[in-house]
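Chemist: let me see the structure of the following:
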Amino acid sequence: MVKKHGKKQRARQKSRRTGAAYASAAAGTTHEHTPLPNVSALEEISYLPPTGFVESADTDLAARLVAACRAGCQPCQRTLSKKVLAHDATLLGLTAAIYGELPAGPAASAVTQAWAQLAHAAEYDMGDAPEALDAFEALNAEARSELLKDALHHWAV
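Modeler: A predicted model of the protein is given here:
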């Protein structure tokens, strides 16, 4: 018989809900980064959710990741970044909200610079974004990670 099954389940649920690691959820040492930033720009992107994605952008997850970046909390950034990378619509929303308006800086990766041009063009074509969406869907896991890292530098400012 499993001992303290309820406690384990509550810790697992808290870990999923907050984005904290399971160990910190079980130990009761989770923390929050407040105030959460306004990420309503993710909902205002005219071409989200794209046809290839089932779900829409998770603004709560995005806000928690941006708040962790602004606070400089590396453990939370690692945990939440993994969740964002697994959630295509949220990743696309975070990057499109930045690169639809701003150019990629010279320190950004080549992947980010190329995709930022497509996102910027899509924003000014009033939501007609097949090239940006196709390019995003073609990115591998490493390229998506670079794109998220560069976008979070902008969000953190």
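
Chemist: rest of the way, CA atoms for contacts and neighbours
Modeler: OK.

Chemist: residues in contact with R70?
Modeler: 155-157 (CA atoms under 8 Å, 6 or more residues apart in numbering).

Chemist: for it, pull up the helix or strand it's in.
Modeler: For R70, the element it lies in under DSSP states H and E is helix 59-71.

Chemist: on that earlier part again, for PyMOL, what selects the buried ones among the contacts of R70?
Modeler: If you want just the buried ones from the contacts of R70 in PyMOL, going by 16 or more other CA atoms under 10 Å, the selection is:
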select buried, resi 155
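
Chemist: which one of the contacts of R70 sits closest to L118?
Modeler: W155 (19.1 Å; CA to CA).

Chemist: what is the burial count for A108?
Modeler: 18 (other CA atoms under 10 Å).

Chemist: for it, what are its contacts?
Modeler: A108 neighbours (CA under 8 Å, 6+ apart): D150.

Chemist: where does it fall, secondary structure wise?
Modeler: Under the criterion DSSP H and E, no helix or strand holds A108.

Chemist: residues touching the nearest residue to L91 once chain neighbours are set aside, list them.
Modeler: Leaving aside its sequence neighbours, L91 sits nearest to V84 (CA to CA, 6 or more residues apart in numbering; 5.7 Å). Residues in contact with V84 (CA under 8 Å, 6+ apart) are 61-62, 90-91.

Chemist: one more, please, to line up against the first structure:
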Amino acid sequence: MGRVTAGLDENVTRKDRDEQQAARRRQKANGERYQDALAAVRAQNTGHEHPAVDLLFLVNAPYACGQPIDLDLAAKVVAACRAGCVSCQTTLIPLLEADRATIAVLAGSLYVLLPGGLGSLPPVAQAWQPLAMHARLSNDGWQALAALQAMNDTDVHDLLDNVLDHWAAGGADLRFLALALHDGEDDDEDDAGPSPEYALVPGLMQASRGPLPALFLDPKTSAAGVDDLRGRCGWQPWDMTVVPEVDPFWWLRMEIATRSISEIAHTDLEGWDDVTLWQSPEPVPVARDWWDLVDRVEQVLLCGPVTCAGYDNPAAALQAAARRGEVLATVARARFW
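Modeler: Sure, this is the predicted structure:
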């Protein structure tokens, strides 16, 4: 009887741990309070499906080196993590852990979007990230794949755990750029009050047509926020379900010489700027893959306000604000100078 009790206690502990892990991922994906996420996880039923996640844009990523990959399995795992479903994660993640080539694609496509030397990454991911970057730049992923195949099961588990945390939160860990905004108007009047200033958060949205570069606007002054983006900028409410149509009068201007964002502005019918939403006081380069994606699609999703303080990552902050109906958005065209 003692052995049976011990076994039951062990099973309960493992189940609790799985539920807590799933709740943590759901919290990051949806911006919920942890207790709310845990309650939702425990309410999940078996024999169900989760909203589909489209990962077909990863099919030509260089990290698998021609080896078969199972993007259908990967998509199911990501969907289960976003939903916080314990039963599906428990069933599917071990299958994915055995598929090193598919893990390489999921991990490599994520880590090349992150700045180097991130202390928040586990040691195994910090060691593997430069190999992923080399694979992306050289279009040769053999070193990255070989290193992943040589990892022991514990390191693979830790790497995949971190990768799935990021994918559950929307596909990428979003990087703050500590840049100031100037609204393009004179600041001579003392009674004018604070100007609307935002920090930019470059990120990635997973749209049905493929990845779309995004810029989240984090308000830094009291004048910045919903009223500014609705009134001055004319942006419309966005619930994150459908990507807005391209507005041909909004522009993201990129400086080629420094590979940096220089300006976000709206033009009138004659092509003159009538709203300057953001200007860079000095060049600050963005991540290479983010720049390359903007260069390829020539569009950028602009959305905000996203107040990131108090959340694990900007993606969770965005999702929480969208559920409250507090996010506005548009899609701008990109112009390279």
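
Chemist: now the helix holding R70 of structure 1 on structure 2. Mean distance?
Modeler: Superposed on structure 2, helix 59-71 of structure 1 shows a mean distance to its aligned partners of 0.5 Å (mean CA distance after the TM-score superposition for structure 1).

Chemist: counterpart of that helix in structure 2, which residues?
Modeler: Per TM-score structural alignment, the counterpart of helix 59-71 of structure 1 in structure 2 is residues 71-83.

Chemist: so how far is the matching stretch off the chain centroid?
Modeler: Distance, stretch centre to chain centre, for stretch 71-83 of structure 2: 15 Å (CA atoms, centre = their mean, to the nearest Å).

Chemist: okay, buried residues for that stretch please.
Modeler: For stretch 71-83 of structure 2, using 16+ other CA under 10 Å, the buried residues are 71, 73-83.

Chemist: mind checking the SS state of S46 of structure 1?
Modeler: coil (DSSP: H, G, I helix; E, B strand; the rest coil).

Chemist: equivalent analysis for R17 of structure 2, please.
Modeler: helix.

Chemist: against E10 of structure 2, how distant is it?
Modeler: Between R17 of structure 2 and E10 of structure 2 the distance is 11 Å, computed by CA to CA, to the nearest Å.

Chemist: give me the buried positions along stretch 32-50 of structure 1.
Modeler: 33, 36-37, 39, 42-43, 45, 47-50.

Chemist: try stretch 118-129 of structure 1
Modeler: In stretch 118-129 of structure 1, counting by 16+ other CA under 10 Å, buried: 118-123, 129.

Chemist: other residues contacting it?
Modeler: The contact list for stretch 118-129 of structure 1 (CA under 8 Å, 6+ apart) reads 45-47, 96, 99-103, 131-132.

Chemist: and those residues, which are buried?
Modeler: Listed as buried from the contacts of stretch 118-129 of structure 1 are 45, 47, 96, 99-100, 132; burial here means 16+ other CA under 10 Å.

Chemist: can you list the residues you listed in CSV and add distance to R16 of structure 1?
Modeler: Formatted as CSV, these follow (distance: CA to CA, whole Å):
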residue, distance to R16 of structure 1
I45, 27
Y47, 28
A96, 25
Y99, 29
G100, 30
A132, 31
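
Chemist: distance of M133 of structure 2 from N60 of structure 2?
Modeler: The gap separating M133 of structure 2 from N60 of structure 2 is 15 Å, by CA to CA.

Chemist: my bad, A322 of structure 2
Modeler: Remark: distance between A322 of structure 2 and N60 of structure 2 (CA to CA) = 32 Å.

Chemist: no further questions, thank you.
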